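Participant: My questions concern the predicted model and sequence given below.
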Amino acid sequence: MFNRTRPFSHVLEQLRSVNLRPTRQRLALAKLLFEKPDRHITAETLHKEAAAEGARVSLATVYNTLHQFTGAGLLREIVVDTGCSYFDTNTTEHHHYYHESSGMLEDVPGDHLRVTGAPMVPDGTVIKRIDVVIRLADA
């Protein structure tokens, strides 16, 4: 059963700091996301974890919440393939290895890869961020 008596003070403060109302669903999902360090998680995996904890949230609510958290700067979305996104709790500047055989995403520290020579961008735009995903295959 989902443990509703455990203090949510740090999660509650995180949500309030980005002006997100701490609903029951958001608190439950934020607790799962942020109580462990640096996670890469899909919506489907988070939905399964929530169900295993007894939290009643639909997959649509999980997707909506993940996108709200991303928009608020609590998560980064990493698109590795059409229809396959991971949500990263580490929002610092860094890149990723993607293990194609296992579907695992792994951090590459930001200072281990340097991107130089970015192309000219269209007028009226600026580069917000460059995401590098290095795809790995089994040897």
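Facilitator: Received, thanks.
Participant: can we go C-alpha only for contacts and neighbour counts from here?
Facilitator: Will do.
Participant: can you give me the strands for this protein?
Facilitator: 40-41, 76-81, 84-88, 95-99, 104-108, 133-136 (DSSP state E).
Participant: How much space separates the residue located most distally from the centre of the chain from Val115?
Facilitator: In terms of distance from the mean C-alpha position of the chain, Asp123 ranks first, at 30.2 Å (Cα atoms, centre = their mean). Separation of Asp123 from Val115 (Cα to Cα, to the nearest Å): 21 Å.
Participant: Likewise for Leu20?
Facilitator: On the measure of Cα to Cα, Leu20 and Val115 end up 34 Å apart.
Participant: What segments of the chain are helices?
Facilitator: Along the chain, the segments classed as helices by DSSP state H run 9-17, 24-34, 43-52, 59-71.
Participant: which of those sits most buried?
Facilitator: helix 24-34 (a mean of 19; mean count of other Cα atoms under 10 Å).
Participant: who touches the spatially most central residue of the chain in this structure?
Facilitator: Per Cα atoms, centre = their mean, the C-alpha nearest to the average position across the chain is that of Phe87, at 2.2 Å. By Cα atoms under 8 Å, 6 or more residues apart in numbering, the contact set of Phe87 is 39-43, 66, 75-78.
Participant: What residue, apart from its backbone neighbours, is nearest it spatially?
Facilitator: With sequence-adjacent residues excluded and distances taken as Cα to Cα, 6 or more residues apart in numbering, Phe87 is closest to Glu77, at 4.6 Å.
Participant: ok, structure two:
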Amino acid sequence: MTETADDMVMARATGWLAQGGLRPTRQRLALASLLVGDGADRHVTAESLYAASISGEEKVSLATVYNTLRAFCEAGIMQEVVVDGSKSYFDTRMDDHPHFYWEDDGRLTDAPADQLEITRLPDAPEGAEIARVDVVIRLRRS
């Protein structure tokens, strides 16, 4: 039996949810398929994922998209990148890497990690430890 493209998308989505220990509900599968179905990494906002989901068979509300993205982050299969303190992007790529934020069109893209050098971080306050360092490099067209 030949595996169809839809079968491959669903297998990726199901496997991704399983990595986070998440039950594959219809809505989670629909959103996971959009996020990882083709195997590429994604940077999405809740609004852009909602817009992409409108054309799908499984209808989800914007509130469900927000809640599901938060669940994906809590499960450790996606990370949130906050830009401007009010704009959140959700990234399916989980390794530590910097980002470019394109101010002109509000896009977030991966920056080359091998070109970033952080030689020293400040000491964490007593009773705290550094969990992660987010680097967002803001760009505008010249």
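Facilitator: Happy to help now that I have it. Everything numeric in this text was worked out from a predicted model, so none of it was measured.
Participant: Can you find the partner of the residue nearest to the centre of structure 1 in structure 2?
Facilitator: Alignment note (TM-score structural alignment): Phe87 of structure 1 maps to Phe90 of structure 2.
Participant: try Leu136 of structure 1
Facilitator: Counting by TM-score structural alignment, Leu136 of structure 1 corresponds to Leu139 in structure 2.
Participant: if I read this right, its match contacts His99, doesn't it?
Facilitator: No - counting by Cα atoms under 8 Å, Leu139 of structure 2 does not reach His99; the two are 10.2 Å apart.
Participant: The two - which one has more neighbours?
Facilitator: Counted by other Cα atoms under 10 Å, Leu139 of structure 2 and His99 do not tie: His99 has more neighbours, with 17 against 13.
Participant: and the closest residue to the match of Leu136 of structure 1 other than its chain neighbours, what does it touch?
Facilitator: Of all residues not flanking Leu139 of structure 2 in the chain, Trp102 sits nearest, at 4.9 Å (Cα to Cα, 6+ apart). Trp102 of structure 2 makes contact with 108, 138-140, according to Cα under 8 Å, 6+ apart.
Participant: Keep only those that stay in contact in structure 1.
Facilitator: Retained in structure 1 by both residues aligned by TM-score structural alignment, their matches' Cα atoms under 8 Å are the following of the contacts of Trp102 of structure 2: 108, 138-140.
Participant: Separate out the buried members of the residues you listed.
Facilitator: Leu108 (16 or more other Cα atoms under 10 Å).
Participant: Going by distance to Leu17 of structure 2, which of the kept ones among the contacts of Trp102 of structure 2 wins?
Facilitator: Leu108 (23.5 Å; Cα to Cα).
Participant: what's the distance between the alignment partner in structure 1 of Ala111 of structure 2 and Val133 of structure 1?
Facilitator: The equivalent of Ala111 of structure 2 in structure 1 is Val108 (alignment by TM-score structural alignment). Applying Cα to Cα, the value for Val108 of structure 1 to Val133 of structure 1 is 9 Å.
Participant: higher neighbour count, those two?
Facilitator: Using other Cα under 10 Å as the criterion, Val108 of structure 1 and Val133 rank with Val133 on top: 19 against 16.
Participant: Report the separation between the residue lying closest to that one once chain neighbours are set aside and Gln68 of structure 1.
Facilitator: Of all residues not flanking Val133 of structure 1 in the chain, His96 sits nearest, at 4.9 Å (Cα to Cα, 6+ apart). For His96 of structure 1, the distance to Gln68 of structure 1 (Cα to Cα) stands at 22 Å.
Participant: And Thr92 of structure 1, by the same measure?
Facilitator: Taken as Cα to Cα, the span from Thr92 of structure 1 to Gln68 of structure 1 is 18 Å.
Participant: for Leu12 of structure 1, same thing?
Facilitator: Counting by Cα to Cα, the gap from Leu12 of structure 1 to Gln68 of structure 1 is 15 Å.
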